[in-house]
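Undergrad: sharing a model prediction with you, sequence too.
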Amino acid sequence: MEHVEVAVIGGWQSGLAAAHALVRSGLKPLVLEASSQAAGSWPRYYDSLTLFSPARFSALPGVPFGGDPDRYPHRDEVVAYLTAYADRLQADIRTGQRVAAVLADGGGFTVELEGGGRLSARVVVAASGSFGRPHHPDLPGLKTFDGQVLHAADYRSPAAFADQRVAVVGAGNSAVQIAAELARESRNTLATRAPVKFARQHLPGRDLHFWLTRTGVDTAPLGRLLRTPPGQPVLDDGRYRAALAAGSPDRRPMFQHLNGNKVTWADGTTERLDALILATGYRPDLPYLAGLGGALDTSGRPRQRDGASPAHPGLAFVGLEWQRSLSSNSLRGVGRDAERTARRLAAHLDRA
């Protein structure tokens, strides 16, 4: 069995930030990435996706984005950035290595890989992030709906929905962005439980992220105040608010029911619906920790405080939504959490 000091599970933004911080702390991480490249889910996101934060606020530690620092990088730019970042890391990164299970083994862990491989690690960082398991809510009548149902994770472009009747469920950034571009090709409704909340992308002379960083709202636990209703608003330079105001797409309260190829809206009207797109977020993708007693709660969510497992001192998390702050699961914030985690793990190994 191969023996390693630190096993980092997940090799995209969270895992790469963790590996960078661990190397800086004098440790030797092995990064295990399930996909074929160190870019995680980014290559599979929809074609028009752009970051909601400018390049200057969206880089991982040590390597800035090239080009105009005030632009909003496209999906493909992010993929190229992450793969280049991985190439520069002084860490062992192995792609095509999906972790099946992590088990306690004396004072450390056994990491079992799909296909039968195994290795031992003194400490483990679960950095598979918050975007590996799309959330499919139990909507009324969804199981009896005959139309196409897909999550935003599987959406690519509006061309596939030309001339169709489509509903997008969700009120976040991705939901509004997808619904607005779909409206160019299809008759489209954004279905939400409450009116969409907007925040101005630009405040006097600066992008909003400048002010979030300057005030500490974006980076410190203070940002958790935004976790409570009404929650995070949709960042907008004016185009999305204008699109909804013009009815392209139109916004309606959540439907009452789906049945066959029909949707019944909150006002009681019924019409044909061809497709339903669920922009309903994600859940932590940590099935490999199910056999590690106390690592997860009964719903499969990690039990952690500031990225540390209370049940297993050698287990840490990086890249979870709201792990410590508003930006914990984003390119712009994951590096700060990774640094804290690396220092804590280095101290743990010194004591062991």
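TA: On my side now, so go ahead. Everything quoted here is computed from the prediction, not taken from an experiment.

Undergrad: C-alpha only now, for contacts and for neighbours.
TA: Fine.

Undergrad: can you give me the strands in the stretch 201-350 of the chain?
TA: 202-203, 206-207, 234-236, 250-253, 257-259, 262-264, 270-272, 275-278, 282-283, 315-317 (DSSP state E, counting those that start in this stretch).

Undergrad: ok, which of these comes nearest Arg332?
TA: strand 206-207 (13.8 Å; C-alpha to C-alpha).

Undergrad: surely Asn259 touches Trp265?
TA: No - here Asn259 does not reach Trp265: they are 11.7 Å apart, not a contact under C-alpha atoms under 8 Å.

Undergrad: pick the most deeply packed of the strands of the stretch 201-350 of the chain.
TA: strand 315-317 (a mean of 26; mean count of other C-alpha atoms under 10 Å).

Undergrad: so where do the helices sit in this structure?
TA: Taking DSSP state H, the helices of the chain run over residues 13-24, 75-88, 173-182, 208-215, 239-245, 334-351.

Undergrad: next up, a structure to set beside the first:
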Amino acid sequence: MTQEPGVVVIGGGQSGLAAGYHLRRLGVEFVILDAQTGAGGAWQHAWDSLHLFSPAAYSSLPGRLMPPQPGEVYPDAGHVVAYLADYEKRYEMPVRRGVRVEGVHRDGEFLRVATDSGTWRARTVLSATGTWGRPFIPGVPGRAEFTGTQLHTVNYRSPAEFTGRRVIVVGGGNSGAQIAADLAPACDLTWVTQREARFLPDDIDGRALFDHATARRQALDAGRTDTGGVAALGDIVAVPPVREARDAGLLKAQPMFSRLAAGGVEWADGTSSEVDAIVWCTGFRPALSHLAPLGLRSTRGHIPTEGTRAVDEPRLHLLGYGDWTGPASATLIGVGRPARDAAREIAALLQA
């Protein structure tokens, strides 16, 4: 049976919920299709020690402040999951759980959303699937030869399984620094980065990052000089555990190894090291395979957008994939504004 709401939102994490909030306020009929079996999006799968970069009040979706977590300045992932579950319930979001979208197709005046549990046809589709479902590991020479443990950020949970082992953490971003700090007391750790690790000033947290990202977008939109945004400040937010490990001398990044071998790594100077495990904190790519039937991707893997609207398919909006779909739109605090703008555009299209 085919169902026909005005809008299909794909993804029930923070971006999908923010979009739902604004669509509801505008009186737009919509449904949210989510492949997860529970609320909370990717936050359900975060490693045990993960905390936000910002206090709760600065990590909120539109309409509902995140309550503080007792005993924590920066809430942990479990607190975020509880907040998102409450948000979904409070605003009676029409979320269909356990529904995996297989493809979005043009179907006359509609977009047809094919799933593993039925078909929807909608005037507009908003894709909010994020990046967590598409982890990236670079093609390092010898990676297939390595006989030790390899895992990506998405599979890391805690230091317990690495106690006493020789571990390399690869990646100079926030995930790499946080997981390296988590592991440092428990194992023989080597942290490697492609370039020198750049810590942001200790007083910078998510509030300031959002302000910088917004200022950059405004400057670019006005034709002014690119401020560089967050990247101009550094790569790593010095949250308390990272700061403590850094100040204790436990976070000293080494240059990237040149290749992997069966029992370890080889360095650029010709030396080698035995390694038991490698944690690849090497980022993600947008999870957009469900949009492949529309043929919209550019050579960079993104879909060209104006704001959140796809340039070559105005019935499609993309939200929460990074700055190319709105300043800081992949963050809790940042997704509200582009979600509002997308909802307004969608409502106008439906009324046309």
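TA: Yep, it's here. Model, not experiment: these values are computed from the prediction.

Undergrad: rewinding a little: and of the strands of the stretch 201-350 of structure 1, who's closest to His151 of structure 1?
TA: Across the strands of the stretch 201-350 of structure 1, closest to His151 of structure 1 is strand 275-278 (C-alpha to C-alpha), at 4.5 Å.

Undergrad: distance from that closest one to structure 2 after superposition?
TA: Following the fit onto structure 2, the mean deviation recorded for strand 275-278 of structure 1 is 0.5 Å by mean C-alpha distance after the TM-score superposition for structure 1.

Undergrad: tell me what that strand is packed against?
TA: Applying 3 or more C-alpha pairs under 8 Å, 6 or more residues apart in numbering; DSSP states H and E, we find strand 275-278 of structure 1 packed against strand 148-151, strand 165-169.

Undergrad: that older thread, mind giving me a markdown table with the helices of structure 1 and columns for mean neighbour count and distance to Ala194 of structure 1?
TA: Converted to a markdown table, the helices of structure 1 look like this (neighbours: other C-alpha atoms under 10 Å; distance: least, C-alpha to C-alpha, whole Å):
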| stretch | mean neighbour count | distance to Ala194 of structure 1 |
| --- | --- | --- |
| helix 13-24 | 27 | 32 |
| helix 75-88 | 18 | 29 |
| helix 173-182 | 23 | 13 |
| helix 208-215 | 16 | 24 |
| helix 239-245 | 16 | 14 |
| helix 334-351 | 20 | 30 |
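
Undergrad: adding distance to Asp154 of structure 1, write those helices out as JSON lines.
TA: Supplementary listing: the helices of structure 1 in JSON lines, determined by distance: least, C-alpha to C-alpha, whole Å:
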{"stretch": "helix 13-24", "distance to Asp154 of structure 1": "20"}
{"stretch": "helix 75-88", "distance to Asp154 of structure 1": "14"}
{"stretch": "helix 173-182", "distance to Asp154 of structure 1": "12"}
{"stretch": "helix 208-215", "distance to Asp154 of structure 1": "28"}
{"stretch": "helix 239-245", "distance to Asp154 of structure 1": "22"}
{"stretch": "helix 334-351", "distance to Asp154 of structure 1": "24"}
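
Undergrad: out of those, nearest to Met1 of structure 1?
TA: Comparing those under C-alpha to C-alpha, the one sitting nearest is helix 334-351, at 20.6 Å.

Undergrad: so how far is the closest one from its chain's centroid?
TA: Taking the mean of its C-alpha atoms, helix 334-351 of structure 1 sits 22 Å from the chain's own mean (C-alpha atoms, centre = their mean, to the nearest Å).

Undergrad: what's near enough to touch the residue nearest in space to the middle of structure 1?
TA: For structure 1, the residue nearest the mean C-alpha position is Phe131 (3.7 Å; C-alpha atoms, centre = their mean). By C-alpha atoms under 8 Å, 6 or more residues apart in numbering, the contact list for Phe131 of structure 1 reads Ser41, Gly281, Tyr282, Arg283, Pro284, Asp285.

Undergrad: how about the last one, what's its match in structure 2?
TA: Taking TM-score structural alignment for the superposition, Asp285 of structure 1 sits opposite Ala287 in structure 2.

Undergrad: burial measure for the residue nearest to its match when sequence neighbours are not counted, as a count.
TA: Spatially, and ignoring its direct neighbours in sequence, Ala287 of structure 2 is nearest to Thr131 (5.1 Å; C-alpha to C-alpha, 6 or more residues apart in numbering). A count of neighbours around Thr131 of structure 2, defined by other C-alpha atoms under 10 Å, yields 19.
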